[in-house]
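Task: produce atomic coordinates for the following.
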Amino acid sequence: MTVFSHAGRNANAVSCRLWAEPQLPGLSMNGDFIIGGIFTIHYYVRSEQTNYTRLPEQLQCSGSMDFRQLRFARALEFAIREINNETVLLPGITLGYQIHDSCSDVQMAIKCAFQFANGVDPVFNESCSKSAAAAVPAIVGDSSSTPSISMARMLGLFGIPQVSHSASCVCLGDKSQFPAFFRTVPSDHHQAAALARMVKLFGWTWIGTVRSDSDYGNNGMISFLKAAQEEGICVEYSEAYYRTQPRSKLERVANVIRRSTARVIVAFASIGDMRFLLEELAKPPSPRIQWIGSEAWITQTEFLRYNMCAGTIGFGIPRSVIPGFREFLLDLSPAQALKSPLLKEFWESAFSCSLKGRTGSSGLVRECDGSEDIRALQNPYTDTSQLRFSNLVYKATYAIAHAIHGTYPASLPFIKLYLLHQILDQLKRVNFSTKNGYQVNFDSRGDPVAVYELTNWQFKKDGTLDFVPVGYYDSSKPRGQEFSIISAVHWVGGQTEVPVSVCSESCPPGTRKAVQKGRPVCCYDCIPCAEGEISNKTDSLDCVRCPPEFWPNINQDSCLPKSVEFLSWDDNLAIILTVFSITGAFMAVCVTIVFYKHRASPIVRANNSELSFLLLFSLTLCFLCSLTFIGRPSEWSCMLRHTAFGITFVLCISCVLGKTIVVLMAFRATLPGSNVMKWFGPPQQRLSVLAFTLIQVLICVFWLKISPPFPYKNLKHYKEKIILECSLGSAIGFWAVLGYIGCLAFLCFVLAFLARKLPDNFNEAKFITFSMLIFCVVWITFIPAYVTSPGKFTVAVEIFAILASSFGLIICIFAPKCFIILFRPDQNTKKHLMGKTKKKKGGGWGKLDELLMDF
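The predicted model follows:
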C-alpha cells in the first residue's frame, strides 16, 4: 500500500512524500504516453516477519524466472516499438512502457497499481488533494486472475483502463465491480461451457475435477460445474490445491485421484499448481487418467515431459504468428541485457553465467565471455512456434493504442488533460484488425469473442509428446455448431478409441434408470420395464405403456400389435367342431330319409311322423347353427349366431314337448268317457309348436332391438393378446333366451318322466326322458364352463353344448327306431307293436295303440 507523509508546510502548498521506496520497472522506455505492463515473471515473493515497529522491507520476487512470461512482457515491448513506427496510428506521438513483475502476489500487484496511478516521484509538490493525471493512461496485465482482481478494484476507482491478456476469471466481467477492466482472453464462462459440452460430446458422465484454490480456479470451476450439471454430467469429487499449501494437502489430492473410479479429470488450474500436482502424480503408481485441461496449462511446453499425460485434451488459445517478433526476441546482446534487471536475470539464468562475475549461493559463477549464442537457446523465451498468449498481449497493446488514437485532438497537452476521461469509452468501441489478421473488439462485459483451439497431446514419431490442434470452438456460432473437429484425437496412452468414464453403464432399450440411493444421478441401476411398458432409447428415465391394442416385444423396446384370437376356420379345434357339426347334420338328414322312405311303417306312424320330421329339420338346423360361431366375429354373425341358436333349439324342444304331450293325451283318452284327443289333434300340435317358437322369436327381436350382440375386442382377459368375441349386448336378453330354452326342456323332462311307464313297444317317453336328461345336464354344466372359459374356448364350449345336446336328442329319440327299421324289419309291424301290449295289459291298452297309430 502507498502511504504519504507531510514533508513540510509553507504558505502556498503542502508537499507529500512517499514513505515506501518505489518499485522500479523491469523493462521501461520513455515516451509521450507510458503504457503500463504487469506480468507474472516470478511466482514467489521473499517473505519476512513483520514486527510493526519499522517499515517493512521492499518487496522482492524470488524463485526461478518464467521465460514464457518474459516473452509475454517483451511482446508488449515489441508492439509498442511497432506502433511507434506506424504512420497512420498515433502519428507524431511516441508510446513508452513500464513493465513490472507481479510475482503472482497481490501485495506486489497492488503496489504496482498505485505506482501506475501516482508515478514514481517520491515527493508531490502540489497539493495532496489536487487531482492530477495518472502516470499511465492504461495498463496491460496481469497474467493471473487474483492479482488482476485486486488491481481492477483499485484502478476502476480512477477510471484507468486495464486490459488483461490472461486473467479469465468470470467475475472480472462484472462491470459494477470492475468498470475499467477489459481482456483479450476469453472469459472462463465460455471455456467452462465449452469444456462441459466437450465432456458430453465424448460420452463422459462420471468425472473428477481439480482446480487451483484461487480466484481463477474457484470461479472457473463454479461455472464448469453449473454447465456440467445442465449437461447431465456427474462429478465424483472436486478437489482444490494451491502451491503454497502444505504438502500433505497435495498428497491427499493425489490419493483421491488415484483411488477414484472416474477415468476423466477436468483440471481448472494455473501452471504453478499443475506443476506440483503432476510431479506428485508422476510418482508410482501413476494413475491412467484422461486429462481435460484449461487454457492456463494445456499448452505449457514443460508439461510435455510427463508421458502419463499423453492424450490430454483441452481448450487453448489459438496459435498465431507475429511477423518480426522472433527476430526482436533474438536481437538481444549482453550489453542490452545489462540495461534491464529482467533481461540481465534472463541472460544469466539461460547461459548459467554472470554478466558481472556475481557469486551465487553455490560459489563463484563463471563470467559471461560473449560466446553465448541466444539463437542456440531452446527454451520458452525463444520458442515462437506457437504464439498464443503473446498474441493476446500484442492485441491488448494495439487496443490501447487505438483507444488513445480515438482521443487524438489538435495538441498533445489537451490529450494528457482529458485522456483518462475518454480512453475508457474509446476502448469499449474499438473494432479493428491487427497486422497479423486478428479482429479486436469487446462486448458489454469487456470480453472478446471466445475462440478456442482444441489441443491434443500426441506422441510424435520420436516418442516425444507434442501439441496437435484437433479442432476449434467458436462461441459466436449457433448452438450445436460451435465445435469443429479437424483431425483424429489420440486418447490416454495413445489409444484411438474414446475412453469410457461412467458411474453406471448405459441402460439399453427395454430398461429404465433407477438412481441409486444417496449417490449422484449418474449412478443408477437398470430396471427392466414393467409388464406392458417399453423404452425405445438408451438411458430412458421412464418406461412408456403401450397403447391398449399393442404389447411389448421380447426386448421391450417397441410395441407390436397384439395378436387377435378368435375361433378361426383353420384352427384345429374349429376343424374338429366343424366335422362334428356336419356329421350331426348329415345324421339328421339320413334319419329324415329313412323315416321318409318308411313313412307308412307302423313305427314311424306310431311316433307321430309329422312332429318327427319337424324335429329332424330343427335338429339339422341346430347342428348347422353351431357353424355360425366359427370365424371372425362380425356385426351380422354376432346377431345371427345367438338368435339362430335360440330359435332352432326352441323349435326342437317344442317338437319333443309336443310328442310328449301327445303320448300323455293319448293315454288319458283311453279312460272311459274321455274325449281329450279332439282338443290335441294335429292342428293343436302344430299350433303349440308355433306358439312356443314364436315366444322365442319375440324374445330375440326385443334383444336385437334394445341391445344386440356386437363384435368386441376383449383386452382384459389376456395382457398380450386381444380376444375378438361377440359381446352379448344385453346380458338379460341372452339369459332370457337360454332361460326359455331351459324352461321348455325342464317341462318336457317332467312330462316325459310321467309317461315313462306307458307300453314300451309304441311309446318313446322313456327315450325322451333320457334325451332331456342329457340336454339339461349339458346346459347346466355349460353355464360355469361358459363363464370361466378363456378366449376362443368360450365359443368352443358353447358349440360343444349345442352339439352335445343335439346329438343326445337325435341318438336317444331316433336311433332305436332306425335300428328297428333297418335291422329288425320283423318288429316294424302293427301286430308286433300291439300284440305284446294286448297280452300284457288287456283291451284298454289296445285302444291306446290305435290312437297313437292314428297320430
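
Every contact and neighbour count from this point should use C-alpha atoms.
Noted.

if we look at stretch 565-577, which residues are touching it?
629-633, 721-725, 791-793, 795-796, 799-800 (Cα atoms under 8 Å, 6 or more residues apart in numbering).

Can you select the buried ones among the residues you listed for me in ChimeraX?
Entered in ChimeraX, the line below selects the buried ones among these, by 16 or more other Cα atoms under 10 Å:
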select :629,630,632,633,721,722,723,724,725,791,792,793,795,796,799,800
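
Sort out for me which of the contacts of stretch 565-577 are in helices.
Assigned to helices by DSSP state H, the following of those qualify: 792, 793, 795, 796, 799, 800.

To check against the first, give me the structure of this:
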Amino acid sequence: MVIALSQLNGCITRYSQQATNIQHFASYIEQTNSASHQIWPSIEGLFYRAWISYGLTETSLNERDEFPYFYQNFPSDYSHFHGLTPLLRLFGWSWVGILTSTDENEITYCEELKREIVRSGGCVDFLESLPDTMTTFREEVEKRSEQILNKIYKSKANVIIIHTTKIIFIETFCLISYEKIDTKLFVFSMETSSIKSKALTVTPLICNALNGSLRLTIPKGDIPGFKDYLQNSNYSTFMDQIVLLLRPEFECGFLNDKENCTRSETLSTTDASLFDMNNYELTYSLYNMIYAMAHALHNLYTAKSQRGNSIKMEFKPWQLNQYLKEVHFKAPDGHEIFFDEKGHAPNHYDIIQYFHFPNLTTAWIHVGSFKPSAPKDKQLFVNLTAIRWKTPSNQVLRSVCSESCTHGYRKVIDREKPVCCFDCVPCSEGEYSNTTDAENCKKCPEDQWPSEKKDKCLPRIIDFLSYDDPLGAALSSISILLFIITALVLGIFIKYRNTAVVKANNRNLSYILLISLMLSFLCTLVFISQPGTLTCLLRQSAFGMIFTIAISSVLAKTVTVVIAFRANKPSSKLRKWVGTRVSSYLVLLCISGEIVICTVWLIISPPFPEYDTQSVTGKIILQCNEGSTIAFYSVIGYMGFLALLSFTVAFLVRKVPDSFNEAQFITFSMLVFCSVWVSFIPSYLSTKGKYMVAVEIFAILASSTGLLGCIFTPKCYIILLRPDLNTRGHLIGKKVS
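Down below sits the predicted model:
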C-alpha cells in the first residue's frame, strides 16, 4: 500500500486534469522517462527516503523520530477503531462480541479493541478466533466453528464486531452461519470492510447473517475518467495497473467466456459489479496520495527552475521531504489534502450498511461518518433514519447484558460479573429514582413522598384528626351529645335543688362535678382540628385541670360521706367538720397540685405542633409534641392518684346506711375510670397520628361518661320517675341493710 515510482509514472498522466501545471509536469516526467534515464537516479534516490502510504500501515511506522520521511493517508495508531466505541455508545450497545481470525496480529488488534470498549464503559462477552481450512484440519474447523456459533446464538450480545483482513475468514463464516444467527447485527472494522470478499459479492445468499451489517470504510470519491478507463482497458493493461484496484483476485476467469480468454478483451465484458465505485475506496486514497506526491515534485521543480538551476541536478532526500510537508490542495470531492506534523493526512471514515438481495444485487447505504480530527462531540455522525434494523417496527437493536433499570429502580452490580451485568432492585421506602440505570436512589424532601412507582416525589398527605374525617365527626358528635346530656342533668339538679336527694349529697359539689364534666366533654373538641401553637398548649393542660376538678369533686363527695357517717356517732370529733367548707377546701387543694404541674410544664417544656414524617408511610402527621413526656404522664398520673384515692375511700364506706349509698355509686364510677385510664396508656403508646388522638379522646369521653352515669343516673331516676322516694322522711327512715 505504498506508492512506487512505476505507479506515479503511469497515474499522473491519466488523472491530472485539475491544474495545467500539474499536467505539464506529469507529461514532462513521462517524456523524460521514455527518452532517457538521466533524471530518474536522482528521483529514485528521493523516493528511497520519502514514502507515502495510501492505506493502513503497521503501528511501528507511526514513530515520527524513526521515520521522518514517512507519510500516510490513514494514521497507524488504532484511531480508526476508535470510531467503533462511539458507535456502540450511541446505540447503547454495552454487551458485544468480537470475532477474528487466528492471526496473531489480528488477535492483538482485537485485544486492544476490547480494552478500548471496556475503557469507554462497555463490555465484551467473548473474543473468539475462527480457524480457516487453509491452516487447520477440516474436522477441527467444524468442531470449533460449531462451538463459536453456539456461543453467538446463546449470547445476549446481539452485536458482533468482526475484524480480519483474510477473505477466507469471511467465506468460512458465511458457510457455517447460514440462517443460524441471522438475528444478530455484525459490525465490520475498516480492515474487514476493505477486503470486499467474494463471499459477499459473488454469492450473497450464503451470507444471510451479514445482511444489514454496518461497516466502517475508507471514504470513496469520484475519480474523473476512472470508470471509463476501466471499461475500455483490456486484461493486459488492467493487470499492469492492478495496484489501482481493490480487486487483486481478479483474473481472466471472471470474464464471461472463460474458455476463449485471450487477455485482450475489454473489462466492459465482465461482471458489472467490477465497476461499482464502492469497491475502490483504496484506489481513491491512492489517487489523492499520487497527487500529493505530484504536487510536491512540481513545487520542487518550480522552485529549482525559478532559481535558474537545472532540473538534472542531484536532489537530497530532505529536499523533497520539505515540499511534502508543505503540500496543500483540494481533492475533486472538495476535501483538503495536506500532512500534519505527524505526517498524517486529514481523514475520516464512512459508516455504511450493506444489503444483498435475492437477485444477487447489493446495496451500500451511507448512514454516517466518523472524523477522528473533529471535536470529540462532533466526531460521530449517524443518520438514524437511514438505517434498517432486523427488528419489528424497525426499532433500534438492543445488545445489553442486563436491561436498563427503569425509573423507581437502582442498579446492584455483582462483583463476580462484568459491570454491564447487574440486577435491578426497587428503591427503598421514602426513596425514588427518575433516571435510567440509577446507581443510587434519592430521598424525597421531608414534605414529599415517592409515588407508587417510586419514579417521582409527590406532596405528602397531611394527616390529622379533623371534623371532616369520619372518626373526628363521630367523636365530636358524641362529645356534643354528652355535653347536652350533662347540661340537662345539671338543669334537673338546679330545678330540684331543694329536694332531699339533691341536698343529701352536697348539691354544690354536684354542681361543680357536673360543670367539670361538661367542660371535659367540650375540651375534646380542642383535640379535633389542625394542631396549632395555642391548641397544643391548651389540650393537655386544660384537660388535666378540668378533669382534676371532676376527680377532686368525687373525692370530696366521698370524704363528705365518711365525715357525715362518722359524725352521727356520739362524742364524735368530726361534727365540727360537717358542712361545705371542708369539701371546698379539699377541691381547691387537689386542683392546686395539678395547676402546679401544668404551670411548670408550660414554662419549662411546653407542647408545640410538629410534623411527623416517619411514623406513617406517605403521610405527614400534623400533631402536638408534648414537649416533656414526664410532665404529660405526671398530669395523667396525678389524676390517677386522685381517682385511686377516691376509689379506696369509697370502697371502704360502700356499706354505709342507704341514706349515704352514693359511696357505692362512686366506687363503681372510680372502677370504670381507673379501668379506662389503665388501658389508655398501652393503647396510646401503640398508635400514631390521628388514632393516637382518638384514643385519648375516647378515654376522656369514656371516663367522664362513667362518672356521669354511675353517680347521677340513679339520682335522676328518683327525681324524675320516683318522686315518692325523694323525701327527707323516706331517706331518714331507711335502715342499715
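
just to revisit the earlier point, ok, the ones in helices among the contacts of stretch 565-577 of structure 1 vs residue 756 of structure 1, which is closest?
Proximity of those to residue 756 of structure 1 was ranked by Cα to Cα; the top entry is residue 800 with 28.5 Å.

which residue in structure 2 lines up with that closest one?
Taking TM-score structural alignment as the criterion, the aligned counterpart of residue 800 of structure 1 in structure 2 is residue 698.

In contact with its match, which residues?
So, once contact is read as Cα under 8 Å, 6+ apart, residue 698 of structure 2 ends up touching residue 475.

okay if I get the ones in helices among the contacts of stretch 565-577 of structure 1 as a markdown table plus distance to residue 67 of structure 1?
Formatted as a markdown table, the entries for those read as follows, by distance: Cα to Cα, whole Å:
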| residue | distance to residue 67 of structure 1 |
| --- | --- |
| 792 | 89 |
| 793 | 91 |
| 795 | 94 |
| 796 | 96 |
| 799 | 100 |
| 800 | 101 |
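
ok, which pair from those residues is furthest apart?
The most widely separated members of those are 792 and 800, with 12.4 Å between them, by Cα to Cα.

For the stretch 401-550 of structure 2, just list every one of the helices.
When secondary structure is read from DSSP state H, counting those that start in this stretch, the stretch 401-550 of structure 2 shows helices at 470-495, 500-504, 507-527, 533-567.

Residue 72 of structure 1: which element?
Remark: residue 72 of structure 1 resides in helix 67-84, with elements defined by DSSP states H and E.

what are the ranges of the helices in the stretch 51-200 of structure 2?
With DSSP H, counting those that start in this stretch, the ranges of helices along the stretch 51-200 of structure 2 come out as 84-91, 104-119, 138-154, 167-176, 190-194, 198-201.

of all those helices, which lies closest to residue 451 of structure 2?
Comparing those against residue 451 of structure 2 with Cα to Cα, the closest turns out to be helix 84-91 (30.4 Å).

Which stretch of structure 1 lines up against that closest one?
Mapped onto structure 1 using TM-score structural alignment, helix 84-91 of structure 2 spans residues 195-202.

what residues are up against the counterpart of residue 607 of structure 1 in structure 2?
With the correspondence set by TM-score structural alignment, residue 607 of structure 1 lines up against residue 505 in structure 2. By Cα under 8 Å, 6+ apart, the contact list for residue 505 of structure 2 reads 557, 561, 660, 662.

Wait, the first one touches residue 584, no?
The reference is to residue 557 of structure 2. No - judged on Cα atoms under 8 Å, residue 557 of structure 2 makes no contact with residue 584 at a distance of 10.2 Å.

Looking at those two now, which is surrounded by more residues?
For residue 557 of structure 2 against residue 584, the residue with the higher neighbour count under other Cα atoms under 10 Å is residue 557, and the figures read 26 against 16.

follow-up on the earlier one: need the overlap of contacts for residue 557 and residue 584 of structure 2.
Once Cα under 8 Å, 6+ apart is applied, the residues that residue 557 of structure 2 and residue 584 both contact turn out to be residue 509.

about what we covered before: dump the helices of the stretch 401-550 of structure 2 into a markdown table; add distance to residue 48 of structure 2 as well.
Rendered in a markdown table, the data for those read as follows (distance: least, Cα to Cα, whole Å):
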| stretch | distance to residue 48 of structure 2 |
| --- | --- |
| helix 470-495 | 101 |
| helix 500-504 | 136 |
| helix 507-527 | 102 |
| helix 533-567 | 97 |
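
Helix or strand: which one has residue 469 of structure 1?
Remark: residue 469 of structure 1 resides in strand 465-474, with elements defined by DSSP H and E.

need the contact list for the closest residue to residue 360 of structure 2 other than its chain neighbours.
With Cα to Cα, 6 or more residues apart in numbering as the criterion, residue 360 of structure 2 has its nearest non-adjacent residue at 6.4 Å, and that residue is residue 204. For residue 204 of structure 2, the contacting residues are 356, 357, 360, taking Cα under 8 Å, 6+ apart as the criterion.

Please pull up the equivalent of residue 204 of structure 2 in structure 1.
Residue 204 of structure 2 maps onto residue 306 of structure 1 when the alignment is built from TM-score structural alignment.

distance of that match from residue 265 of structure 1?
When Cα to Cα, to the nearest Å is applied, the distance between residue 306 of structure 1 and residue 265 of structure 1 equals 16 Å.

which residues does residue 496 of structure 1 contact?
Residue 496 of structure 1 is in contact with 488, 489, 490, counting by Cα under 8 Å, 6+ apart.
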